[in-house]
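J.: Take this sequence and fold it.
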Amino acid sequence: MNRAPESRRPHRKQGSDVSIWTDGGTWFGLFLIGSVLLGWGILSLPLGGAVCGSILFVAILLAAVGCGCGWLESISNTPLPTLDRRPRIARVREVVCQWDQPDTTEEEEARRIIVEHLGGDGRTHVAHLGDLIHESSIDRFTPESRWQVYAFADPELATTMVLLTESHDDVRRSGYLITGLHGNTEFSSLQHPAAGSPFLNGKRRFAS
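T.: Coordinates of the predicted model:
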């Protein structure tokens, strides 16, 4: 399937425990250490000040890009928590734009769904739908409409996110949202709009 270039954005949000490689602080620390070492090494070269300054600027820029890409890849490739494969019913509570100030048409067309579902503890929880719904399917997600979803097996993650089950593979998605799983970082990825889950059928790994 052909895909449009992905639009990935991390956001700051309160969440659960963090892996060292999905924590933005780890990558920022690596960037700072690398910048100091680069500065020490490049400024020690027997070159003019202007030349050393230019080389150092480019080196630090490349280090920043590399650390940023490493962080995003860590978030997007880390296995998600164990999924409870027993379908449950979620009720739509609210539909909102994924971004207050979208930069592209794809971002403008993506919608975030907030739902209520019954958790494994028997209580009702509010969570985000991990599937970002494309505007061509959004009319079906009216307030109080009911959808089959999967939740994570860990009851402490009941307020993070749930996923549409395979019974809704006809719904067109704009991409996916990961929230509450990597500390205070929220991560979203836009892809070419298509039907089918962006998580299930081998598209993402889950812890066993």
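
J.: going forward, measure contacts between C-alpha atoms and count neighbours the same way
T.: OK.

J.: hey, where'd the helices end up in this protein?
T.: 24-43, 49-77, 105-109 (DSSP state H).

J.: In the second one, which residues are buried?
T.: Read that as helix 49-77. Buried residues in helix 49-77, counting neighbours by 16 or more other CA atoms under 10 Å, are found at 52, 55-56, 59-60, 63-64, 67-68, 70-72, 74-76.

J.: One more: the shortest one?
T.: Along helix 105-109, these residues count as buried under the neighbour rule (16+ other CA under 10 Å): 106, 107, 108, 109.

J.: Would you enumerate the residues in contact with the first one?
T.: With contacts defined as CA atoms under 8 Å, 6 or more residues apart in numbering, residue 106 is in contact with 174, 190.

J.: try the third one
T.: In this structure, residue 108 makes contact with 97, 98, 99, 102, judged by CA under 8 Å, 6+ apart.

J.: neighbours around the third one, how many?
T.: If you count neighbours by other CA atoms under 10 Å, residue 99 ends up with 14.

J.: Second input sequence below; structure requested for side-by-side comparison:
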Amino acid sequence: MSDERPPGHEPETGGVPVHPQPEDRLGSERSLVRATWVVVAVLVAWLLFGFVREPAASGAERSIVAVLACCFAVPLLVTRGWRRTLPALDRTPRRATVTGRVHFAVDPDSDSDVPAFDLIEARVDIDGVQVGTTIADIVAAESLARFAVGSVWDVYAFEDPAELNNDHRTRVILTEAHEDVVRTGYDLGTYVLHQRPGPGSDLLLRRFADDRHARKAAAS
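T.: Down below sits the predicted model:
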């Protein structure tokens, strides 16, 4: 019997979808970024070569190639914040108590393919002060029921909570203790990333400003 599945369908085990792991999601994203930059470079090279070749490329040809290059480059530029070093993260586990949710709906008349999602609001003790904050992990619907009001979760806070704050909500990140929680992306305020659902945090695998110092301290 054939094991082929329609495109876009996840393999299942006992009726439970098998989601990609954090390392796989991050690796897939980086491979896609590299491939896209190669396409942009090829298009730009063709555009430049079109000015010196004989016969020279027509205005229509150059316009089409320029538009294609922009179509590939713009998404990379919009999401470049995720590929740069993120602000320093204090990896001291803190206890966050859920206080509610904020729902973000999508305009049904828009062309956006981003689904509606919820962000979890919580209160965290930071240096003896109870701070209202938002969990940056965008929790998938299948894990959302676990984040009932009053439930407690381990989180990391940024050393400067306001550095990425552009919506008057500071952000915290679920720690490795909650690798079973399925995420569909992350909302850091300044940067928002939507991706395929999967358990574990590929956000914690990204570069933070204090990672180099932490590695040196661990090695000494």
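
J.: quick revisit: can you tell which of the helices of the first structure is closest to residue 140 of the first structure?
T.: For the helices of the first structure, proximity to residue 140 of the first structure was assessed by CA to CA; helix 105-109 is nearest, at 14.8 Å.

J.: Spatially, what comes nearest to the residue nearest the centre of the first structure if we skip its sequence neighbours?
T.: The residue at the geometric middle of the first structure, judged as the C-alpha nearest the mean C-alpha position with CA atoms, centre = their mean, is residue 187 (2.5 Å). Computed as CA to CA, 6 or more residues apart in numbering, the closest residue to residue 187 of the first structure that is not its neighbour in sequence is residue 10, at 4.4 Å.

J.: how about that neighbour, what's its partner in the second structure?
T.: Per TM-score structural alignment, there is no equivalent position to residue 10 of the first structure in the second structure.

J.: Can you give me the neighbour number for residue 10 of the first structure?
T.: Residues within reach of residue 10 of the first structure, counting by other CA under 10 Å, total 18.

J.: hang on, isn't it packed against residue 189?
T.: No: under the criterion of CA atoms under 8 Å, residue 10 of the first structure is not in contact with residue 189, lying 9.0 Å apart.

J.: Residue 175 of the second structure pairs with which position in the first structure?
T.: With TM-score structural alignment as the criterion, residue 175 of the second structure lines up with residue 165 in the first structure.

J.: what's around its match, how many residues?
T.: Quick note: residue 165 of the first structure (other CA under 10 Å) scores 20 neighbours.

J.: what does residue 208 of the first structure give?
T.: The number of residues packed around residue 208 of the first structure, counting by other CA under 10 Å, is 8.

J.: now it: how far from residue 178 of the first structure?
T.: Note on residue 208 of the first structure: its distance to residue 178 of the first structure, by CA to CA, to the nearest Å, is 19 Å.

J.: Could you export the buried residues of helix 105-109 of the first structure as CSV, including distance to residue 24 of the first structure?
T.: Output for those, formatted as CSV (distance: CA to CA, whole Å):
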residue, distance to residue 24 of the first structure
106, 26
107, 23
108, 26
109, 28
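
J.: ok, back up a step: using neighbour counts, trim the contacts of residue 108 of the first structure to the buried set.
T.: Buried by 16+ other CA under 10 Å: 97, 98, out of those.

J.: Would you mind measuring from the most far-flung residue of the first structure relative to its centre to residue 52 of the first structure?
T.: Centroid-distance maximum for the first structure: residue 46 at 44.9 Å, with CA atoms, centre = their mean. Relative to residue 52 of the first structure, residue 46 of the first structure is positioned 9 Å away (CA to CA).

J.: ok, now residue 26 of the first structure?
T.: From residue 26 of the first structure to residue 52 of the first structure the distance is 28 Å (CA to CA).

J.: Please name the residues that touch the residue nearest to residue 187 of the first structure.
T.: Taking CA under 8 Å, 6+ apart as the criterion, residue 10 of the first structure is in contact with 72, 185, 186, 187, 188.
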